[in-house]
Every structure is written in structure tokens, then in C-alpha cells.
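Enquirer: using only what follows, build the 3D model:
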Amino acid sequence: MQNKRWHSAIPSLLTLLLVLAWLLPGLVGHDPWKGNESRSIGFVHSLLSGAPAAIPTLAGEPLPVHPPLFTWVAANAAQSLSDWLPVHDATRLTGGMFVLLALIFSGFTGRLLYGSEHGRLAVLVLIGSVGLLVRAHEAIPQSALLAAYALAGFGFALSLRRPLIGGALAGTGIGMAFMSIGAVEALALLLAAMLLPVMAPAWRTRASLAAALAMVVSALPWLLIWPLMLYQQAPGVLAEWWHVDTLGRFALLPAHGGMGTLYYLTFLPWFAWPAWPLALWALWKARRHGLTAPGIALPLLMFLSLLGVLSLTNDPREIHGLPLLLPLAWLAAGSTYTLRRGAANALYWFAMMTFLVVIAAAWVYWSAFDLGVPARLSAHVHKIQPGYTGEFRPLMVALALGYCFAWLVLLVLLKRTPQRPLIAWAAGITLAWGLAASLFMYPVNARMSYRSMISSMEPALPSHGCVASQDLNEAMRAMLDYWIDLRTLPVKSLAQSHCPALLVQYDENFPPELTADWREVWQGNRPGNRSERFALYRRVQARH
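Expert: Down below sits the predicted model:
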């Protein structure tokens, strides 16, 4: 009996091993990267430096772009791990923790909707999704949103068996979605909850009323506590957040234009591969009599609700679509055992050939970066990335070889089962990320980090007085505060500035034109990046 239990536990253990091999590399060991990650780390650094917990603050300025759940959790993690990890690594680990929670709850949901075997399949589809690969390893609040959606989906599914517990979990997920990004994403979940009884008879019972009550009660604290705290401390910041970053996101308001109706459908073919064709197959199989079944209705409504709400916003971005992967993964997991043999074999061979090419390309480009061979390719890649000096790193090479060997062994041992294509693809994605994290983390870090550029600028800064800034992006402001404790004073015109120094960001095609009162003392950019340039000026004549 014990041997039988151990044998049945092996697939779950292998899935866990694959998840860890996919998730852990790249979470620590490199600088904050430009964009969303630098901004998130800037919020955490500001909170640790004494900013009010209720007021999202970046480099000394209130910036209520989203509620502070991720910042709060990451700041606590950074304090707890301060003896072992810098703030940016601890913040990135927080993102990884939320992604792991999303995988766990998505697996639980798959088990409830389709059966025990399908929980692992939902996880495999998620880690195999191309669009999640890089985002899962960044310090971004959208990782908390992904966990919130997975928890809400699990709560909706569980409410059919345990109404009060399921409703409470669904409400917690809705509240977490609000506290992660804002009201738009929470609204999409509420819309799905209201439509479930309309579409699916399974949620049209008295028990569902108890689940709905539990959902509302559990969601209310998440929806009310932070806005009340912010109102008490900074009512103006709350009003700005509500009008600009909540109501202002909707393109239907007269002051805004440019709806992103079709945007989220245009990038899904690569972003949600291989989930979307499997999800379409599930819908096709259920087209006549199964669309109201819980395993179809729940993920379909969650997908359509979020897609519909996001399509009415005026800031369409790929990162906002991360939760769309969850319902697609559930539908894909439910369709795996019904996939025709020819389609399953095609996906398996496509995965094998794709990642054999990835292996070959990775080692050739690594050789060009770190060994200088072949010489022509080496000259080309170092021209693209001029700030990187190649170096042979035995530990990183051994790790990359280990990923290649493990993937090849897995392919040899895989039996011809309906799960084989998903396992092969998820393992291939894991291989690709393992190669990226081991062989290319250093050159990518040289390109994506502001650290070296800020270090080169630091000697040119004034020893006394403030530094004004013009057109400086939020990521750069955050990293100046994080690396050298410099908080610039943003100005729209030089007439507003009384500072002896001015830092300007500009495009190389449109260099700044300043008066003779300013003298350029430094200019620079991230190595390899030409469009995003910076210049530091010192005032020649003091004001009287």
C-alpha cells in the first residue's frame, strides 16, 4: 500500500520540482531592471525609509498609481531578510511568492473543476505560458494580482461544495485584487461573480446566496480599510488616485479617448501559448450542451469579464492581461484528455524541435558573449551590448548544462500519454529560462540596470543644494533614490527651479536646448540603450 501511495505521489513531486526549477532562477542575484520593477522597488525603499504606509510614495513624492498590498508585503520581507538579501532581491522574492500562490490555487481549482489529475495540468499550462515567463520573475504588483485571481477562482469553484468557505475565499481574492492594482480588476471579478448564477445552474441555489453573503463580508475590509486610512492622512492623494488612476482608466469618460478593445486579443496568440488553442478546443467540445457546466462556465466568465473590462480602459498594456492566463489554463487543463492524438503529437514534436533550436542558439550566443567565438558574432553582440565584459563562469555553465541534461532525460523517459505534450512544453519553457538565467543574466543585467550609469554620474553631482529634474521617468527617479539617496525635484520649466543642478532625460533625436545659464557636466545612458539618454547640468550663474 505504501509503495502504491509513493508511486501515485511521484507525478506531484515531479511537478513541484519543475515549478521550482522554473520559478527560482533569476529571483535574486541581479540589480533592479528598468521599468515596472524599478518603480516597485522604489515604493518599497520609500516605505522602508519612513514614508507613510498608507500613501504610496516614490522618491519622496506621493504617487498613488495602485494600492500598496505588494509594497507592504515586500517591505516586511525585506526587513525580515535584511541580513541575507538586499531590498531589491527580497522584493523580487515577494513577487515569486505571489506567483507560487497563484500556481497553487490554480492547481486546486483545476482539481475541483475537472478531477485530481487536472490540477497538475493547470499548473503545467501556466508555467508553460510564454507571457508569464519573464513577468513571473519580476518585482511587480501584478504578481499579487495573479494570486488574487487564482484565489478568487478557487473560491468560486469551492463554493459549490462549501459555500461559506468558498465565498469567503472568493471575497478575499476580490479584495486582494483591489489592493494589488485597483478597482478595475476587482470590478471584473465582481462582474464574473454576478454572471455565474445567470449562466450556470450550479450556482443558482440557496447555498449560493450564503456564498455571496460570505464573499461580500470578506471583501469589504480589503475594499475599505486602505481608502479610509488614505483619506484620514491625505484626502488629496485619495482624490487623485480615484479620479486619475481609477475612473481615469476608463476610456468611456469624455476626458479620455482611445479604447483598447482589440488590444488584448492581438497579443494573446503568443502571450497565452499553448493555453489558448487547448482552451478553444475545450469550448468547441462543449459547444452544444456543456457551456453551462462549472468547468466551462467559470473560466469562460472570468476570462470574458476581465477581457471586457480591460477593453474599456485607455491604458492597454500586456502586463494588465496576466490574469487572463488563469481561465485559459483551466480550460486547457480540462481539454487535455480529449485532445486528438494527431494534435497531441504535433504539440509534442513542436515543443521538442523548438527547444532543441533554443539550446543550440543559447550556447552559440553564450560563446560569442563570454568566449569571443565566433569572432564576427561576438563583435556584433558586444556592439549591441557595449557595457558587458565577457567572462567564463564555471558555476553558471554547469547550471546550464544541468538544465539541458535534465530536459533531454525527461524527454527520453516520458511515456506516450495525453499529458506528454504539456509536460514537454512546460519543461522546455523551464529549460529556456534556466539557460537565460545562467548564461545571459550578466549581459542582460548590464543592459537593464541603471546602477553603472548612476555611478558614473555621481561624481558630477553638486556637494550641496538640490537637483532639479525634467522629464525624468519614474524608474530612474526610484533608482536614484535607491542607489545614492538622491531625490530630485521634478519641474516643468526651468523658471520653477532654484536648484544649482538639473538632470534631464531626453531622446537622442531631440536633445535638450537650454540657455547659457546651464553647462553640461555629464551625459550618459544605460549601456546599449540609445533612445533613453540623460544629461546633468550645473548652473553657471547663481540667481540673485
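Enquirer: going forward, measure contacts between C-alpha atoms and count neighbours the same way
Expert: Fine.
Enquirer: how about the residue at minimal distance from the centre of the chain, what does it touch?
Expert: The centroid of the chain falls nearest to Arg135 when counting by C-alpha atoms, centre = their mean (3.5 Å). By C-alpha atoms under 8 Å, 6 or more residues apart in numbering, the residues touching Arg135 are 143, 319.
Enquirer: I have a second one here; can you model it like the first so I can compare?
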Amino acid sequence: MNQPSPAIVPQSAVRRLPRWALFLLCAAYILPGFVGRNPWRGADMAALGYMQELAGGHTPWMAPLLGGLAPETDGLLPYWLGAWAIQLTTPWAAPELAARIPFVLLVALTLLATWYGIYALARSPGAQPVAFAFGGEAQPADYARAMADGGLLALLACLGLAQPTHETTSYLVQLCCTTLVFYGLATGPQSKTLAATALAAGMVGLVLSGAPTLALLYALGAAALYLSDTHAEPSERRHAVQWSVLALASALIAAALTWWLDAWRWKLAWPQELGKDWLDLARLLVWFAWPAWPLALWTLWRWRRQILHRRPHLHLLLPLWFVLVTLGCAVGTLPSDRALLLSLPALAALAAFALPTLRRSMSALIDWFTLLFFSASVIAIWVIWVSTQTGVPAKPAANVAKLARGFEPQFSAIAFAVALAATLAWCALVWWRAGRHRSAIWKSLVLPAAGTTLCWLLLTTLWLPMLDYVRSDVPQMRTLARLAGQPTCMHMYGLDRTQMAALQFHGQLRLVPLDDTPRCDWLVHAPYASSANARKPMPLPDLTGWTLLHRVDRPRERGDVLELYRRHVPQD
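Expert: Modelled structure (predicted):
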């Protein structure tokens, strides 16, 4: 006997979210951060360095090197995508913009696959709302569409999604491929051809982006879920067996490809071995996956009878399996936030199934908290920007000058117009939400998704010059190149991947190891390990015949120093 559904949804509650509004919200989330900014320090800058080396033919495609160093993250697919884009768009687009084009498409594909995956789960029999005695309950297609809208809004509202999805790194590729696998497994019994294509693409993409173990776990867990439904009708049982066989076959193909590429790496370890603290992990989960995680917990509580029932409910157990796998990776690998990123689409799916069960008081609490939090954030962003532009009030501008030494504020009419229009749209949305209108089950997530999108848009328009100055290597690298007089080549010693990529890109320099030819007149040396929290001195090379001329630090971190040497010129 099936357990009664906790979802009681009338047809009036599944009215359509206007497509133009949803598309505009997604565009406002995706495009800012990809357009108009410099590569930021860290994985974003290092990835661009490898992409340029591949695009220029300076390193092998199967074993890319940057200054003799292999990439820190496994998986070649992200570097291939960026390099191909640079080659195809040269000389019409700048390299940093060209390299981001595939990743813009990956973010869009992630959002699209999330929507259709949740739509398919909401169409499953176990996810349907209670049928009313005299009719009037939500129709399956309308109900599934409203749930998918709510799930996509939950994904956009997650605070930790914004920055990682705007960097050209393997983590974004893994996120997209995870979502494709999720979509394929959720849609399999309903749309076999498209689902199988998405599943195969996602599995191969995970292997090529450095996450083969995740691919295997996703597929094996889903196959077990399909096979465990021993009480299904004969036709449903046949489809479940066929799809479980396909999932197992995709797992075998992924394993064979991983073995052929010699990509098996054991990365899991106890948190203590990685220097992690359980309290820090809890804090990360609280803010990174907000507000999806409390809604997901509410779903597990309200649908607990369906979860514990002898017949598995795919709309609950499939996203739960994805969440558990990715949470395990977040606990046992580094960096935790990038591993946790892969759980967000599945968490959004679970959060969507909380919407039909929310009480009116809880919905009002979400609205008021969101309104206060994001309105305060928007006001703070505008006040600090006005202060840097006009000096009034004086305190925020003084704090900016202290944190970003040497920064000169810039005014962009386009950025100001976009930010102002977005802020006015937020005000209009708040006015609409506070008004009297027919309820919809997705209404509680409109303000969180719009507030997160607005804050990200304001940061990447009004604050973009300041963020570029602080988070990129432009000031330091261009100063080094200017002090050296833009030489044709420069020796390097002790530089990490980010510093090498930044000096080659921003300084337009050809870097040569210290002991290699050609013989250059300049040397840049990193005296401290830039990745360590406590700056550790690096071993000094034999600098006989070199003179230290300059020490150049970053505006944000005085301890991040690069030393510029010049070779002695023999005197006649």
C-alpha cells in the first residue's frame, strides 16, 4: 500500500512562472562575472595559463605543462575546452573572454538540466499530490513545471554557487557533468534516447574532468535504486531493469576509460588528516548551500514515510543519493567548498519537494528574512560604491583605501545603468511579493533567487574595478614588467602556477627557468611560498652575478612579494 502524499496542491497553486522573467533572471545570474573582468588569482588564472599554452602549441595536449609544472587538478577537459575556444576565436576575441565562452554554456546547461531533471522527478507517480474527492488538484504536467521552477529558483538562491560557476576551472565542468548524470538518471524511464545521451556525456565528462569515482558512485547507486523496486507493475519493472543495465554499462565504460587514461587517484582522507575541523565544515555547509539545505531537511521530514516505504520513491532517493555522495567528498577531500558545489543541483531538487508542504507561517518567515538580508546587503553595496566615488560618507572610502592600497575609483556609465535597473527591478519584485495575488508554490523562492542574483550583479558591475584590483594579479605583474622595461624574456625561480600564468598574461613576458636558455637579463624570484597561510621562506638559488633591484608586493597582501633581479653587466 502506498503511503499518502504530504503534498496537497490545488490547480491554482501551480500557475506558470512567466518564462521571460525566468530567462531574464538566469541571464542576469550567468553573464555578470564572465564579461568585463580580469582573471582572478588562483585556479581561474592558472587555468587560463594552461589554456594559452595549449592553444599556442607550447605543450602537449595529453600532458599540459606550465613552466614545467603539471596542473594541480586532475582532468584535461576544462583546459581543452578553453584552448579550443581561444583557437577558434583568435584574433577576434581576447583570450580571457574566449576561454570563458564554453564555461558560459556549461552554466546554462547546468541550469537547464536541473530544471528538466526536477520536472521528470515531479512527474513520477510517487511525487504526485493528493487527489481531491471532487477534483481540482494540480494536473501532473502543471505540477511538475511549477516544481521545476521552484527547484531552479532554489539552485540560483544558493549563496555558494555564484563564484565557482564563474571561474574557468574543472569544478564547473564537474558540476555540469554531475547535473547531466542527474538529469539522465531522473529522466531515463520517460525519455530514453535523450536521457541516455546526457548520461553518457556526463559520465565521460566526469572522467575527463578528474572525478571518475563520482561517476561510478552516481551510476551504481542509481542502478541499485531502480533494481530495488520489486513491487512495480510488470511494464514499469521492465523499464527499471533496462535503465539499471544502462546505468551499469555506463559505469563500466567510465571505469574502462579511467583505467586507459591512468586517472585513478585516491583522494579521500579523514578530515583530521586534511587539517579540517568539523565546526568549520558545518559553517561551510550552513552558508554555502543556504537556503536549499533547510528546505531539503524539511522535505526529508515531511516525506519520511515515502522514504521509509518498501517501494523506493525515486524523486526523493535519487537526489538524496547524489547529496550523500557529494557530502562525503566534501568531508574527505580538498577544497571542501568546490566538492560541496556538486551537491547543489540535487539539494535544489530536494528543496523543491518541500514547497508543497510549507506552512504559510514558514513561507512568510522565508520572505521576511530574505527581504531584510538582501535589502541590507544591497544598501551596503550601494553606500560603499557611492563613498568611493564621492567620499561621502568618508568611512567606507577610507576602509577601501586601506584594504586596496593604490586603488583609484572608476566610473562606468554602463555598469551604473545596469546596477540601477537591477535595483529598481528588485524594488518592483518586493512590491509585487508584498501585494495581494494568487499563491504559487514557487513564490517562497522568488525573493531568495532574485536577491542572490542582484547582489552578484551589483558586485560584478559597481564593485568590479575594485574586485579586479584586489583579486587579480594585474597591479603586481604590470608593475614588474614596467620596472624591467618590458624585456623579451625573463628568468623565473620559485613561482607557482598562478604567478607564472599571471606574469605571462598581464606582463606579456616569456618566462624561462633560471638554468635554461635563452640567457635573459632579468630574473623574478618568489621568496615565500604564496600558497601557505604562514609565509615560509623558499630556498634561494645561486644568485651570483645578479643584483636585486625591486621588491613588488600585492596591494592586498604585503607578504606576497616578488623580487626583481638584473644580471650584472661586465665592465670593460
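Enquirer: superposed, what's their TM-score?
Expert: Overlay of the two chains. TM-score (TM-score structural alignment, normalised by the length of structure 1): 0.85; 514 aligned residues with a C-alpha RMSD of 3.2 Å.
Enquirer: what's the residue nearest to the centre of structure 1 aligned with over in structure 2?
Expert: Superposed on structure 2 with TM-score structural alignment, Arg135 of structure 1 falls opposite Pro164.
Enquirer: any idea how far that match is from Asp337 of structure 2?
Expert: 9 Å (C-alpha to C-alpha, to the nearest Å).
Enquirer: go on, Ser244 of structure 2?
Expert: Distance from Ser244 of structure 2 to Asp337 of structure 2, by C-alpha to C-alpha: 31 Å.
Enquirer: more neighbours: those two, which one.
Expert: Ser244 (23 against 19; other C-alpha atoms under 10 Å).
Enquirer: for the more buried one, which non-adjacent residue is closest in space?
Expert: Ala223 (4.2 Å; C-alpha to C-alpha, 6 or more residues apart in numbering).
Enquirer: quick check, that neighbour in contact with Leu248.
Expert: Yes - counting by C-alpha atoms under 8 Å, Ala223 of structure 2 does reach Leu248; the two are 6.5 Å apart.
Enquirer: those two: which has the busier surroundings?
Expert: Ala223 (22 against 18).
Enquirer: what range does the biggest helix by length in structure 2 cover in structure 1?
Expert: Taking DSSP state H as the criterion, structure 2 has its longest helix at helix 360-390. The alignment of helix 360-390 of structure 2 onto structure 1 (TM-score structural alignment) covers residues 341-371.
Enquirer: the helices in the stretch 51-200 of structure 2, which residues?
Expert: 77-89, 95-123, 140-157, 170-187, 192-208 (DSSP state H, counting those that start in this stretch).
Enquirer: show me which positions of the shortest one end up buried.
Expert: Pointing back at helix 77-89 of structure 2 there. 77-87 (16 or more other C-alpha atoms under 10 Å).
Enquirer: and the strands in structure 1?
Expert: 57-58, 61-62, 467-470, 489-490, 501-506, 518-525, 533-539 (DSSP state E).
Enquirer: mean neighbour count, the ones you listed: which tops it?
Expert: strand 57-58 (a mean of 24; mean count of other C-alpha atoms under 10 Å).
Enquirer: so where is it in structure 2?
Expert: So strand 57-58 of structure 1 is aligned with residues 65-66, judged by TM-score structural alignment.
Enquirer: report the contact partners of the counterpart of Arg237 of structure 2 in structure 1.
Expert: Arg237 of structure 2 maps onto Thr205 in structure 1, with residues paired by TM-score structural alignment. By C-alpha under 8 Å, 6+ apart, the contact set of Thr205 of structure 1 is empty.
Enquirer: so Thr205 of structure 1 versus Gly257 of structure 1, what's the distance?
Expert: For Thr205 of structure 1, the distance to Gly257 of structure 1 - C-alpha to C-alpha - is 42 Å.
Enquirer: so what's Leu93 of structure 1 closest to, chain neighbours aside?
Expert: Once flanking residues are discounted, Leu93 of structure 1 sits nearest to Leu27: 5.8 Å by C-alpha to C-alpha, 6+ apart.
Enquirer: and for that neighbour, the neighbour number?
Expert: Per other C-alpha under 10 Å, the neighbour tally for Leu27 of structure 1 reads 21.
Enquirer: residue contacts, the residue mapped onto it from structure 2?
Expert: In structure 2, the residue matched to Leu27 of structure 1 (TM-score structural alignment) is Phe34. Taking C-alpha under 8 Å, 6+ apart, we find Phe34 of structure 2 in contact with 97, 100, 104, 166-167.
Enquirer: same deal with Arg405 of structure 2?
Expert: Counted by C-alpha under 8 Å, 6+ apart, Arg405 of structure 2 has contacts 555-556.
Enquirer: pick out the most distant pair among the buried residues of helix 77-89 of structure 2.
Expert: Spatial extent of the buried residues of helix 77-89 of structure 2 (C-alpha to C-alpha) is set by the pair Leu77 and Gln87 at 15.3 Å.
Enquirer: hmm, back to that, please tell me how far the residue nearest to the centre of structure 1 sits from Pro323 of structure 1.
Expert: 12 Å.
Enquirer: one more: Ala437 of structure 1?
Expert: In terms of C-alpha to C-alpha, Ala437 of structure 1 sits 24 Å off from Pro323 of structure 1.
Enquirer: which of those two has more residues huddled nearby?
Expert: Remark: of Ala437 of structure 1 and Pro323, Pro323 carries more neighbours, 24 against 20, as counted by other C-alpha under 10 Å.
Enquirer: give the equivalent position in structure 2 for that one.
Expert: In structure 2, Pro323 of structure 1 lands on Leu342 (TM-score structural alignment).
Enquirer: no further questions, thank you.
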